[in-house]
Structure formats: structure tokens, C-alpha cells
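J.: After the sequence you'll find the predicted model.
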Amino acid sequence: TNNWYPGEILDDARYTEKRVDVLAARAAQAFGEYLPVDERLAVDGRIYRRLSYGPLLDVFVLDMRTYKDPNGPNRYADPTLGLLGRRQREWLKRELAASRATWKVIA
């Protein structure tokens, strides 16, 4: 789909890779190289995590891109779809319930 020129197909010879899995792997690598995300804190290579700052503060860092549900077939909001995906949403609920911090920040 071409969002910039509806009805026209743009062909750019510079971009020869069309496989989504390869493009997604390259995007994840670029993300990891560019942003200061400490890979040692990652579990199963995921980006979302909880950062605890003593007994007062827990920061829940979410990934609202990687795990999002697929887009619906039309422009209307579908309440069954979300940005977090089932696995991350369940993790967030579980971690919020388990947190004993005074302040809980979702970022």
C-alpha cells in the first residue's frame, strides 16, 4: 500500500529486501544499537520491563510497537485489539498487582 500517492505503486531499486522477517530483525538490531536499552535487563529479548528504585518507586517500561495486535480491517476502533498485546498486557497486570512500591509509573 502506498500512503503517499494513493493508487500509484512506487518502485525504489535501492530497497531490494522484501521479506518482513528480515526487515523486522534489522529494525530490532537498529533499535538496540541506537537506543540506550540495557540488554542485561532484558528477559527473553523483550523491551518491556520493570525498573525498581527502592521501596518507593517502580517504573513499568512498555513496548507499544512490537507486541501490538494487528490492525483491524477498517478505520473504526476495535475494543478487542490493543497496543500492548496479550502477553505484555498480562505481564503488566501481574507486575502492577505484585508491586509494593508507593509510586507506580507506567512509561
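T.: Cool, the structure landed.
J.: only C-alpha atoms for contact and neighbour calcs from this point on.
T.: Noted.
J.: Is it correct that residue 26 falls within a helix?
T.: Yes: assigned with DSSP: H, G, I helix; E, B strand; the rest coil, residue 26 falls within a helix.
J.: That one: neighbouring residues, count only.
T.: 12 (other Cα atoms under 10 Å).
J.: how far away is it from residue 10?
T.: 22 Å (Cα to Cα, to the nearest Å).
J.: pretty sure residue 104 is in a strand, no?
T.: Yes: counting by three-state DSSP, residue 104 is found in a strand.
J.: and it, what is it in contact with?
T.: Shown in contact with residue 104 (Cα atoms under 8 Å, 6 or more residues apart in numbering): 57, 58, 59, 60, 96.
J.: OK, contacts around the nearest residue to the first one once chain neighbours are set aside?
T.: Looking back up the chat, that one is residue 57. Spatially, and ignoring its direct neighbours in sequence, residue 57 is nearest to residue 103 (4.8 Å; Cα to Cα, 6 or more residues apart in numbering). By Cα under 8 Å, 6+ apart, the contact set of residue 103 is 56, 57, 58.
J.: Structure two is appended below for comparative analysis:
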Amino acid sequence: QWDDHEVTNNWFPGQILDDAHYRERRVDVLFPRARQAFHEYLPIRPCPEEPGRVYRNFAFGPLAEVFLLDERSYRGTNNNNRQPQMSPDAAFMGAAQLNWFKQKLSESKATWKIISSDMPIGL
């Protein structure tokens, strides 16, 4: 499961780290390195539509389908999340992944739909 700790704790795209332990503090530089290490270490099939993509789905026969989400790579900035309405800052799946997830979930004929998420979500 791709999580925030693959790059640094609670990271988001565009973040500049305020931590003296890092020589490179730009998350946009650290993120591709972490993603490459993730894919080199874990035996997951590459996505032909988007190389490096982590979110995916796969079936275990006709009864179960697993939906593996990536709630870090496409998220907005980390903040107190008290926006009065939805905005890009509050997003954590990104529009493309959210649309993919809704479509795949509605198309699934599996009896059991298992959603693997590194953060709690409500549907």
C-alpha cells in the first residue's frame, strides 16, 4: 500500500520540507525517487496508461474485487481541513482517480468489493 511514509510524513505535491535532516527538501524531487523505489521493490504490474501509477483494481475470481487507492500522489495541501465547501485543497484522490474509482466500483460484478485505503474514507 502506497502511503505517506514512502516519501515523508504527511507529504503533498509541491511541498518544501522544513527539516534539516533532508539535503533535498523539495517533495516534487523526492516523490519520483520514492515512487521508483516502491515499484522496483514491490511486485506490482505497471500500468500501461500511466507509468508509475499506484491505484488499480484486480479480481479474485467472481466473488471479490480489490480496489487499491493512492491518496497521497494527487492530494491537495495538508491543512486543518475546515473549508466551508469542497475545494482542490480538500481533495485527496484527484479528479482522474476519483472518476476511475466511481466507474470501476459501479462496473464491478463482484459480490465483495474490498477497498484498500491508507486513510479512512466514507462512502
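T.: Done, it's in. Being a predicted model, the structure only gives us computed values, none of them experimental.
J.: quick one: TM-score?
T.: Here the TM-score for the pair of chains, by TM-score structural alignment, normalised by the length of structure 1, is 0.70; 94 aligned residues with a Cα RMSD of 2.5 Å.
J.: that older thread, out of the contacts of residue 103 of structure 1, who has the most neighbours?
T.: Among the contacts of residue 103 of structure 1, residue 58 has more neighbours than the rest - 21 neighbours, counting by other Cα under 10 Å.
J.: could you list every residue that touches residue 72 of structure 1?
T.: 78, 81.
J.: What distance do you get for it to residue 66 of structure 1?
T.: Taking Cα to Cα, one finds residue 72 of structure 1 at 16 Å from residue 66 of structure 1.
J.: repeat for residue 93 of structure 1
T.: Taking Cα to Cα, one finds residue 93 of structure 1 at 18 Å from residue 66 of structure 1.
J.: Looking at those two, which is more packed in?
T.: Applying other Cα under 10 Å to residue 93 of structure 1 and residue 66 shows that residue 66 carries more neighbours, namely 16 against 10.
J.: Give the equivalent position in structure 1 for residue 54 of structure 2.
T.: In structure 1, the residue equivalent to residue 54 of structure 2 is residue 47, according to TM-score structural alignment.
J.: nearest spatial neighbour of that match, skipping sequence neighbours?
T.: Distances taken as Cα to Cα, 6+ apart put residue 63 closest to residue 47 of structure 1, at 6.0 Å, once the chain neighbours are dropped.
J.: tally of neighbours for the counterpart of that neighbour in structure 2?
T.: Here residue 63 of structure 1 is matched to residue 70 in structure 2, going by TM-score structural alignment. A total of 23 residues lie near residue 70 of structure 2 under the criterion other Cα under 10 Å.
J.: right, and residue 70 of structure 2 touches residue 55 too?
T.: Yes: counting by Cα atoms under 8 Å, residue 70 of structure 2 does reach residue 55; the two are 5.2 Å apart.
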